[in-house]
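Enquirer: Could you look at this predicted model? Sequence included:
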Amino acid sequence: MRPLRFLVPGTSGRYRCGGLLVEQQTARLLAELVPTELVTYRQREPGLPYLVDLLRAEPLGSSAATDSLWIVSWGFDVPRQLRALRGRPVAYHAHSSGYGFRLPPGVPVLAVSRNTLGYWGQWASRNPLFLVPNALEASWIARGDRPHNCGAEPAPSGRSIDVLIQRRKTSTYVLEQLVPALRARGLTVLVQDGWVEDLVGLFNSAKVVVYDSADHWRCSGVSEGFGLPPIEALACGCVLFSSLNHALADNLDPGGLAHQIGMGSLAADGERIAAAVADPAAWLPAPRRLEELLDELSEPRLRQRWRQALDAINIHIDRLQAGEPPLRPPSLLQLRLERWRQRLARRLA
């Protein structure tokens, strides 16, 4: 199995975000299977290799140029990265979709959600496709205060927060209409903003979590790639009210694992959330179903999925390097011409 190189713009400052944390977590887990390293390409950082330096040290034609498998993931930068890595083994770790680029033939896609998998199943139908959902860090599964979790760490003060909302990505509707309406009902609402040292402890302190990212992603023009915060809330035994856009619909279903936010009217949202605060047990998902989901999204399961995908990708790359051409899907023009030809043939017949 080829060593892995995860390409990230940087690991500090403005580059710290959910996508970076996922890449770091994945690299850490896969280091137990195969030599793995992070490589930066926008800012140099102590202790990490830099893309330009590696490309100069390993020119095309040398054995070193094909020894490693490069993993690219930063949506808007992917086309440029693929051009820089042309002739080298590369795969796309696809988080969000909708960036507008098309992948070259033969480039494998490692999709983090069924939503993203379906997108590339449409636009890269002849490329190797794999599903590798993001994993919850072990602390969420081990410490989350949910029913039937023997290792739970309940908050010392109990669930003192009626409703918890993380400001980032949250809609104006929730922040400017729903929050005042809930507080007017006498509920304790915390809008969390900024760095929190112990997120598990914070979520264990909340009865209800509200997550509404649909407006954020509609404005951004790309999709919610996976949506870990709602799963983290469920792992901590919170009642979840969430939007159901993009990859959130992979796991969340209205009235099952979660409840829809923005369901028709402000009054309806307020009444349902107040009822969930008053009796959380009546609004929580079935424990068995939740544990099955958490097991599927655990770090050992992610490692297993990646192992299977990497085995297939390495075989695929070996075939390409042996001279076997990759499959190419027909162009949209070819498809339309073929459809027109078939219609004309039917009319003539």
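Expert: That came through fine. Numbers count the residues shown, from 1 in each chain.

Enquirer: okay, CA-based contacts and neighbour counts for the rest of this
Expert: Fine.

Enquirer: Spatially central residue for the chain, please.
Expert: When C-alpha atoms, centre = their mean is applied to the chain, the residue found nearest the centroid is Phe226 (3.1 Å).

Enquirer: Pull the number of nearby residues for Asp53.
Expert: Residue crowding around Asp53 was assessed by other C-alpha atoms under 10 Å; the count is 10.

Enquirer: hang on, isn't the residue nearest to the centre of the chain packed against Val132?
Expert: No - in terms of C-alpha atoms under 8 Å, Phe226 does not count as a neighbour of Val132; the distance is 10.8 Å.

Enquirer: list residues touching both of the two?
Expert: When contacts are counted by C-alpha atoms under 8 Å, 6 or more residues apart in numbering, the set common to Phe226 and Val132 consists of 112-113.

Enquirer: Next up, the contacts around the residue nearest to the residue nearest to the centre of the chain when sequence neighbours are not counted.
Expert: With C-alpha to C-alpha, 6 or more residues apart in numbering as the measure, Ala247 is the residue that lies nearest to Phe226, at 5.1 Å, once sequence neighbours are left out. With C-alpha under 8 Å, 6+ apart as the criterion, the residues that contact Ala247 are 113-116, 223-227.

Enquirer: Nearest to Ser73 among these?
Expert: For Ser73, the nearest member of the contacts of Ala247 is Gly225. The distance, counting by C-alpha to C-alpha, is 11.5 Å.

Enquirer: Pretty sure the closest one sits in a strand.
Expert: No - inclusion of Gly225 in a strand is not indicated when DSSP: H, G, I helix; E, B strand; the rest coil is applied; the result is coil.

Enquirer: One more to weigh against that first structure:
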Amino acid sequence: MRPVRFLLPGTTGRFRCGGLLVELQSARLLAELVPTQLVTYRQREPAHPFLADLLRQEAAPGRALWIVSWGFDVPRLLARLRGRPVAYHAHSSGYGFDLPAGVPVLAVSRNTLGYWGDRAPRSPLLLVPNALEPKWLERGRRHGDGERPIDVLVQRRKSSAYLLKQLVPALRARGLVVQVQEGWVDDLVDLFNSAKVVLYDSADYWRGRGVSEGFGLPPIEALACGCVVFSSFNHALADSLDPGVLGHQIGAGSLAGDIERIEAAAADPDRWRPTPAALAPLLEGCSEAALRARWASALAEVNGHWDRLLAGEPPLHSPAPWRLRWGQGLAGLGRHLVRLLPTRRV
């Protein structure tokens, strides 16, 4: 197995976000399987090598498998890494770029897997969902159900104007304790374990940006902490949140309907929580042990693929959509003309 290098723009300051934490967690898990290294390419950091330095020092193809992931940076990074083993760790979809032939895709959700299954059907496609850190699976470790002081918890980032400007004021007017969290929180597990209901509505956020919700960890984190979840079902959220079973739709037709259901859930969370039988498979599939096993299988596939390419096997190519449409149009026109020709009698 090749050593692995995760490419990140940086690991501190403005690069600190949920996507960074997921990549750092993935790198930590892979370090248990193969030698793993973090490499930065925008911000020089004393603790990590810098991409430009490594490319000057090492001729292609090198020994390592490079993992790229950072949205709009992916095409430029793949161009810089041409000739080297590389894979795309795909989170959000919809950025609009295409992948060079032969670049494997490590998709974090079925939604993203389906996107690349359409856009790059001849590339190796693998599913490696994100994982919950073990602390999230210790449900209710800080607060018992009767001691949760927050009726409704909302994270401001990605939340819709409907949620913040209509629903939250309406719930407060009904006397519910609603906390809107913003900024960085060092102990999110404690915060989630203090809430009865968590609201998550990212559909407008992602629609406005033209890309997708890549995985949607916050609702799963809330479920792991014993919260009742009301969420949008856009993109990868539909992978995990079965409406009425694991979560409940937010913005389901009317403001009055939302208020009625959320108020009822805060008053009697047990009635609105998913059953243990429904929740257990989701949390088990999101465990670090499950993800480590998926990464081991995916790395074996990717390494075997690059062994073949570096030995001279050409990668498969998929025709461009315009070629497919043109060819299918010509074939249809040919069939139509044949039907118009007079039939010769024998």
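Expert: That came in fine, so what should we check first? As the structure is a prediction and not an experimental result, all values here were calculated from the model.

Enquirer: re earlier: alignment lookup: the residue nearest to the centre of the first structure to the second structure.
Expert: When the structures are aligned by TM-score structural alignment, the residue of the second structure matched to Phe226 of the first structure is Phe215.

Enquirer: and what of Ala124 of the first structure?
Expert: Using TM-score structural alignment to pair residues, one finds that Ala124 of the first structure aligns to Ala120 in the second structure.

Enquirer: residues in contact with stretch 199-209 of the first structure?
Expert: Outside stretch 199-209 of the first structure, the residues that touch it by C-alpha under 8 Å, 6+ apart are 139-140, 143-145, 153-155, 157-165, 230, 232-233, 236-241, 273, 276-277, 280.

Enquirer: are any of those buried, and which?
Expert: Among those, those scoring as buried are 140, 143-145, 153-155, 159, 161-165, 230, 232-233, 236-241, 273, 276-277, 280 (criterion: 16 or more other C-alpha atoms under 10 Å).

Enquirer: Inside helices: which ones of the residues you listed?
Expert: Per DSSP state H, helices hold the following members of those: 140, 143, 230, 232-233, 273, 276-277.

Enquirer: How much space separates the counterpart of Ala266 of the second structure in the first structure from Arg159 of the first structure?
Expert: In the first structure, the residue paired with Ala266 of the second structure according to TM-score structural alignment is Val277. Val277 of the first structure sits 10 Å away from Arg159 of the first structure, going by C-alpha to C-alpha, to the nearest Å.

Enquirer: Please apply the same query to Leu82 of the first structure.
Expert: As it turns out, when the distance is counted by C-alpha to C-alpha, Leu82 of the first structure lies 48 Å from Arg159 of the first structure.

Enquirer: so where do the helices sit in the stretch 1-150 of the second structure?
Expert: Across the stretch 1-150 of the second structure, reading from the start of the chain, the helices by DSSP state H, counting those that start in this stretch fall at 18-30, 51-57, 74-80, 110-119.

Enquirer: Distance to Thr12 of the second structure added to these, as JSON lines?
Expert: Supplementary listing: the helices of the stretch 1-150 of the second structure in JSON lines, determined by distance: least, C-alpha to C-alpha, whole Å:
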{"stretch": "helix 18-30", "distance to Thr12 of the second structure": "9"}
{"stretch": "helix 51-57", "distance to Thr12 of the second structure": "16"}
{"stretch": "helix 74-80", "distance to Thr12 of the second structure": "20"}
{"stretch": "helix 110-119", "distance to Thr12 of the second structure": "27"}
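
Enquirer: Point out the most buried one among these.
Expert: Between the helices of the stretch 1-150 of the second structure, helix 110-119 has the highest mean count of neighbours, a mean of 19, where neighbours are mean count of other C-alpha atoms under 10 Å.

Enquirer: which strands and helices sit next to that one?
Expert: Applying 3 or more C-alpha pairs under 8 Å, 6 or more residues apart in numbering; DSSP states H and E, one finds that helix 110-119 of the second structure makes contact with strand 125-127.
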